[in-house]
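Enquirer: Here is a sequence together with a model predicted from it:
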Amino acid sequence: MQESMYSAMFGALTQEHRLNIIANNLANVNTTGYKRDQMAFKDVFVRFAHDEIREATFNLKSEQLFPDPDHYAKPRIAVAQIDFEQGSLKQTGGPLDVALSGEGFFKVRTPEGEDFYTRGGAFHVNAVGQLVNGNGHQVLGEGGPIELPGEGGQVTVSGSGQIFVDGDEVDALTVVGVDNPQVLEKVGHTYFRIRTPGAAAEIPVPETVVEQGYLEMPNVEVVTEMVNMIEAHRAFEAYQKIITNTRETDSKATDQVGRDK
């Protein structure tokens, strides 16, 4: 099988993976707090054993025992990374809708634990007076789950995350950053968590402002994603054509050129 077959096959698989990522970004174009995924590439060199051998020569006319080093550069997928760029803020006017202007995340408690982060700030009060998000999971404050006393009180959230009900401070939203955001992984429901425990630590984000009455929209540009999708489709079709042509060439070499005369 020719080298072009392997290269084209890998290229087609890469574009298929890229299309899956683009489709997921477009599917979440209206998901509050969603962060788009993007693919990263790197060049690697295929090295052969003789490439690393540096033979000694006794004179200028000495013949080389090994062929010249051959290196072939090929693109490889490095990793699918999360783009944490700030999304636009949409004004809702809801007293329990909050958005982060700057870095950082809200912390929520799920049945799997408390180490979950999110940028989604569409909160409401459940039947027992706790502040929860759209999934019904508790929003964490300085003392644990946030509880809002009474009903019908005027809720005010300051820029630093302090929560006031009728002028009395009841708690403060836990807003934290991560010193290495690239170790975060998505776990659904716009949640993130540290992929490997201990790989990153929480840090304060004093420059971040909590905006009451706003929600952060996803950082997905529909036009850009559609252009990327068309480009990926065209590339996939080109790789398919290379695979077909290579197969036809191999078949011709086997059936015609290699036939005994």
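Expert: Received the coordinates, thanks.
Enquirer: CA atoms for contacts and neighbours, from now on please.
Expert: OK.
Enquirer: Which positions within the one helix or strand residue 169 maps to qualify as buried?
Expert: Per DSSP states H and E: residue 169 is located in strand 168-172. By 16 or more other C-alpha atoms under 10 Å, the buried positions in strand 168-172 come out as 170, 171, 172.
Enquirer: what would these look like in JSON lines with distance to residue 19?
Expert: Formatted as JSON lines, the buried residues of strand 168-172 follow (distance: C-alpha to C-alpha, whole Å):
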{"residue": "170", "distance to residue 19": "47"}
{"residue": "171", "distance to residue 19": "44"}
{"residue": "172", "distance to residue 19": "41"}
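Enquirer: another structure for you, compare them:
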Amino acid sequence: MDITSYVLLSHEQALRRRMDVVSNNMANLSTAGFKREDPLFREYVERTGNADAPTRTTSMVLDYGTVHDTSAGSFQVTDNPLDIMIDGPGYLSVETPEGGVAYTRAGYLKVAEDGTLTNAAGMRLLGEGGRPITVPVEDAGRLSIADDGTIKGPNGELGRVAVTMFDNEASVDPRGDGMFTGQGGRELTAAETRLRSGGIEGSNVQPIVETTNMVAILRAYQTSMRMAESMNDIRKSAIDKLGRFG
């Protein structure tokens, strides 16, 4: 396989990766708090040549991972006073079944049978200092969440929802279940926290944009295939001519 074929293969692999990412975005169009992703590539330059020939460079594409779009999704009203949306940067902290901490923008909250506040998947929501929030079960239907995350019941304050912010969003990685993992986050104070209750944050995926991306990827792949076919025709023609010469 010559260098041209390697370059075309590199391009087609990058296009396939782009299509996988766009397809995943479309699949999560209705996922609460989902952040659309973009593939990240970098250029790999291959240098060829020797003492008798000038140095030549060939550029190829290498997959360098993905980055997620941190722009906020739209506010979707649920009329549940426990459902919240973070109005600004940051993530809700939840305790995973393995005992670790994960982060999410999906603000579906409910009170479990033991009185702890959990997300829709049953993971315990963490409040200030990384501690679970427990409320009286009999007050489950009479709770409210203030803009600063303070949870209030009929008899006063019961805790505060913690919002964790990462100064470097590149350190936040999706884990595949609507959750994120991250390192180096800091817990926002009450004065820095901004929440909206009675609804959740929708996905920030724009279907028209993603559909347009799919069409562009398909056309680029078709162009790459035509180039590969043209190169094959040139090789066949050269072989035929050499055969006749021999």
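Expert: Everything's here; your move. Here the structure is a predicted model, which means the values were calculated and not measured.
Enquirer: Work out the TM-score between the chains.
Expert: With the length set by TM-score structural alignment, normalised by the length of structure 2, the two chains reach a TM-score of 0.89; 242 aligned residues with a C-alpha RMSD of 2.1 Å.
Enquirer: per the alignment, residue 172 of structure 2 corresponds to what in structure 1?
Expert: Here residue 172 of structure 2 is matched to residue 184 in structure 1, going by TM-score structural alignment.
Enquirer: what about that match, how many neighbours?
Expert: The local packing of residue 184 of structure 1 (other C-alpha atoms under 10 Å) involves 20 other residues.
Enquirer: same thing with residue 85 of structure 1?
Expert: Other residues close to residue 85 of structure 1 by other C-alpha under 10 Å number 13.
Enquirer: next one: residue 120 of structure 2
Expert: Neighbour count for residue 120 of structure 2, taken as other C-alpha under 10 Å: 13.
Enquirer: Can you name the next helix or strand after the strand ranked longest in structure 2?
Expert: Ranked by number of residues, the top strand in structure 2 under DSSP state E is strand 53-68. Moving toward the C-terminus from strand 53-68 of structure 2, the next helix or strand (DSSP H and E) is strand 75-77.
Enquirer: For that following strand, which outside residues touch it?
Expert: 85, 198, 199, 200, 201, 202 (C-alpha atoms under 8 Å, 6 or more residues apart in numbering).
Enquirer: Of those residues, which is the most crowded?
Expert: Of the contacts of strand 75-77 of structure 2, with other C-alpha under 10 Å as the count, residue 85 tops at 29 neighbours.
Enquirer: Tell me which stretches of structure 2 form helices.
Expert: Per DSSP state H, structure 2 carries helices over the ranges 3-27, 207-245.
Enquirer: Give me the mean deviation of the strand holding residue 169 of structure 1 from structure 2.
Expert: Its aligned residues in structure 2 lie a mean 0.8 Å from strand 168-172 of structure 1 after superposition (mean C-alpha distance after the TM-score superposition for structure 1).
Enquirer: Now do that strand: which range of structure 2 does it align onto?
Expert: By TM-score structural alignment, strand 168-172 of structure 1 lines up with residues 156-160 in structure 2.
Enquirer: How far away from the center of its chain is the matching stretch?
Expert: 32 Å (C-alpha atoms, centre = their mean, to the nearest Å).
Enquirer: do stretch 113-129 of structure 1 as well
Expert: Counting by C-alpha atoms, centre = their mean, stretch 113-129 of structure 1 is centred 22 Å from the centre of its parent chain.
Enquirer: Check stretch 74-87 of structure 1 too.
Expert: For stretch 74-87 of structure 1, the distance to the chain centre is 6 Å (C-alpha atoms, centre = their mean).
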